[in-house]
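Asks: the following comprises the amino acid sequence and a computationally predicted model.
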Amino acid sequence: MKPTASDIQFYKTLIFFNALIPLLIMLWDFAHGQIGVNPVELSIRTFGVLTLIFLLLTLCVTPMRKLFGWGFLIKYRRMLGLFAFFYGCLHLLTYMGFDRSWSISGTVADVIKRPFIAVGMVSFLLLIPLAVTSADKMLRRIGAKRWLKLHKLIYLIAIGGVVHFYMIVKSDVFWPVVFAVALSVLFGYRIYSAYQKARG
């Protein structure tokens, strides 16, 4: 059954409020002094993980549409991608504000000094044009072909995000590996799908 306009709006609202729940929980814990002994590190790490989660959810839309015929999911892909950008912004702002004290020179020096910061920064910068061109108006302005090519950057961004996460942790690499496996499955599906299309 094809969802109606009211159904789509309802689910968009549901996604919106659910996507904000992690942030609201963090703010609640922070207000009540329950965010741990190192709130800055916890906040930076949490926002980074949420960015990866929403990137992977965005990449899940196409396989789910094609495998299960859930074409309506395309209506929510933009929102998921924008939440990836939103949490990416919080990740960067928390790092710059609390770890670097809003020092541009200190941030640049850190990027040069620590490779995992550089990987994360490049990934975030690549995410900006995707967020800026997410609106239908921008799609019409730059053309569908250029828009599609530009938005393929999400693959590189997701890889960079996983590598960034892996490089941060020192010993417990379980969660970075989980993200890497999930991303590999999503890429594997796309490669297989492209191969089948070429054969056809």
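Replies: Ah, there it is.
Asks: C-alpha only now, for contacts and for neighbours.
Replies: OK.
Asks: got the contact list for L57?
Replies: Contact analysis of L57 by CA atoms under 8 Å, 6 or more residues apart in numbering lists L80.
Asks: look up how far L20 lies from it.
Replies: Distance of L57 to L20, computed by CA to CA, to the nearest Å: 15 Å.
Asks: likewise for F98?
Replies: 21 Å.
Asks: show me where the protein has its helices.
Replies: Taking DSSP state H, the helices of the chain run over residues 5-31, 39-68, 74-94, 104-113, 115-132, 136-142, 144-151, 153-168, 174-199.
Asks: ok now stretch 125-133, how far from the chain's centre?
Replies: The chain centroid and the centroid of stretch 125-133 are separated by 11 Å under CA atoms, centre = their mean, to the nearest Å.
Asks: what residues of that stretch count as buried?
Replies: For stretch 125-133, a neighbour-count test (16 or more other CA atoms under 10 Å) marks 126-127, 130-131, 133 as buried.
Asks: repeat for stretch 60-73
Replies: Across stretch 60-73, burial judged by 16+ other CA under 10 Å covers 60-62, 73.
Asks: going by distance to V49, which of those wins?
Replies: Comparing the buried residues of stretch 60-73 against V49 with CA to CA places C60 closest, at 16.5 Å.
Asks: ok, for that closest one, nearest residue in space, not its chain neighbours?
Replies: By the measure of CA to CA, 6 or more residues apart in numbering, the closest residue to C60 outside its immediate chain neighbours is L186, 7.0 Å from it.
Asks: how about I8?
Replies: K75 (7.4 Å).
Asks: how close does Y166 get to I159?
Replies: Taking CA to CA as the measure, Y166 falls 11 Å from I159.
Asks: correction: the previous question concerned G71.
Replies: 26 Å.
Asks: now do M121
Replies: Look at M121 and I159: by CA to CA, they are 13 Å apart.
Asks: wouldn't I154 be in contact with L127 here?
Replies: Yes - using CA atoms under 8 Å as the test, I154 is close enough to L127 to be in contact (7.3 Å).
Asks: what sits in contact with each of these two?
Replies: With contacts taken as CA under 8 Å, 6+ apart, I154 and L127 have no neighbour in common.
Asks: before we go on, here's another structure to hold up against the first:
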Amino acid sequence: MDRAWWWGVFLGCALPLLALVLWAATGDLGANPIETVVRHLGDWALRLLILTLALTPLRHLTGSSRPVRYRRMIGLWAFAYVCLHVLAYVVVDIGLHLPTLIDDLTKRPYIMVGMAGVLTLIPLAATSTKGMIKRLGGRRWQRLHQLVYAAGILGAVHYLLMVKADITEPLVYIGLLVLLYGIRVGRWVAR
């Protein structure tokens, strides 16, 4: 049964990427295909990151530890979507043009914030294995992985700053993060 859950979670995380590949193969990426690809990958990176943050509160609310078993996989999928999001921007959108990248990093706050979020996720992905937990020690590993809270905030703020008109969706993500962080703080205070 656990294998079926594992494959279900894996395929659930892979579906947005598979959908993007299908849209590209059928020419259904819309009027601005590059923007569609970059945004789709970024949206799913943030959604999966928020999902990883929701799993521990979900465990506390339901009493079931099953969702937490898949947190690492979902977190690594979130990181994969982040990497693809950045690659789509750097390679496809700006064509590996270094002056444009430097200009964007210095003049566009949403790109600075987004890159800061990416930098917070790199050590989390690099230390996600059981071997790294042993090497770092449980307490240091847990402290390091608290960077996920900063990554969530940076991702949501990146999205909020990027949107030009309707900020409803970024505000929903920020609201979810406030709720999830509030639950954690409330449990910490209660202890």
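Replies: That came through fine. All figures in this text were calculated on a predicted structure; none of them were measured in a lab.
Asks: picking that back up, okay, the buried residues of stretch 125-133 of structure 1 in JSON lines with distance to R141 of structure 1 next?
Replies: Shown next, in JSON lines, are the buried residues of stretch 125-133 of structure 1 (distance: CA to CA, whole Å):
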{"residue": "L126", "distance to R141 of structure 1": "20"}
{"residue": "L127", "distance to R141 of structure 1": "19"}
{"residue": "L130", "distance to R141 of structure 1": "14"}
{"residue": "A131", "distance to R141 of structure 1": "15"}
{"residue": "T133", "distance to R141 of structure 1": "9"}
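Asks: and those, which is closest to I15 of structure 1?
Replies: Distances from I15 of structure 1 to the buried residues of stretch 125-133 of structure 1, taken as CA to CA, are shortest for A131 (17.8 Å).
Asks: what does the residue nearest to I8 of structure 1 correspond to in structure 2?
Replies: Pairing criterion TM-score structural alignment: the partner of K75 of structure 1 within structure 2 is identified as R69.
Asks: and that match, how many neighbours?
Replies: Residues lying near R69 of structure 2 (other CA atoms under 10 Å) number 13.
Asks: re the thing from before, between the buried residues of stretch 125-133 of structure 1, which sits nearest K12 of structure 1?
Replies: The closest of the buried residues of stretch 125-133 of structure 1 to K12 of structure 1 turns out to be A131 (CA to CA; 17.6 Å).
Asks: structure 1: which residue goes with I34 of structure 2?
Replies: Using TM-score structural alignment as the criterion, I34 of structure 2 maps onto V40 of structure 1.
Asks: how about its match, nearest residue that isn't a chain neighbour?
Replies: Closest to V40 of structure 1 by CA to CA, 6+ apart is F98, at 6.6 Å.
Asks: wait, that neighbour touches P39, no?
Replies: No - contact criterion CA under 8 Å: F98 of structure 1 and P39 do not qualify, at 9.8 Å.
Asks: so what corresponds to W44 of structure 2 in structure 1?
Replies: Correspondence of W44 of structure 2 to structure 1, assessed by TM-score structural alignment: L50.
Asks: report the contact partners of that match.
Replies: Residues counted as contacts of L50 of structure 1 (CA under 8 Å, 6+ apart) are 84, 87.
Asks: what's the answer for W77 of structure 2, then?
Replies: Counting by CA under 8 Å, 6+ apart, W77 of structure 2 touches 13-14, 45, 48.
Asks: conserved subset of these in structure 1?
Replies: When you map the contacts of W77 of structure 2 onto structure 1 and apply both residues aligned by TM-score structural alignment, their matches' CA atoms under 8 Å, the shared contacts are 13, 45, 48.
Asks: name the nearest of those relative to I167 of structure 2.
Replies: Closest to I167 of structure 2 out of the kept ones among the contacts of W77 of structure 2 is A45 (17.9 Å), distances taken as CA to CA.
Asks: the closest one: neighbour count?
Replies: 26.
Asks: dump the residue contacts of it.
Replies: A45 of structure 2 neighbours (CA under 8 Å, 6+ apart): 77-82, 85.
Asks: okay, those residues in TSV with distance to D28 of structure 2 next?
Replies: Converted to TSV, those look like this (distance: CA to CA, whole Å):
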residue	distance to D28 of structure 2
W77	24
A78	24
F79	25
A80	23
Y81	20
V82	22
H85	19
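Asks: quick one: the residue nearest to L29 of structure 2 when sequence neighbours are not counted from Y89 of structure 2, how far?
Replies: Leaving aside its chain neighbours, L29 of structure 2 sits nearest to W23 (5.7 Å; criterion: CA to CA, 6+ apart). According to CA to CA, W23 of structure 2 stands 18 Å off from Y89 of structure 2.
Asks: with neighbour numbers in mind, choose between those two.
Replies: Y89 (19 against 15).
Asks: all set, thanks.
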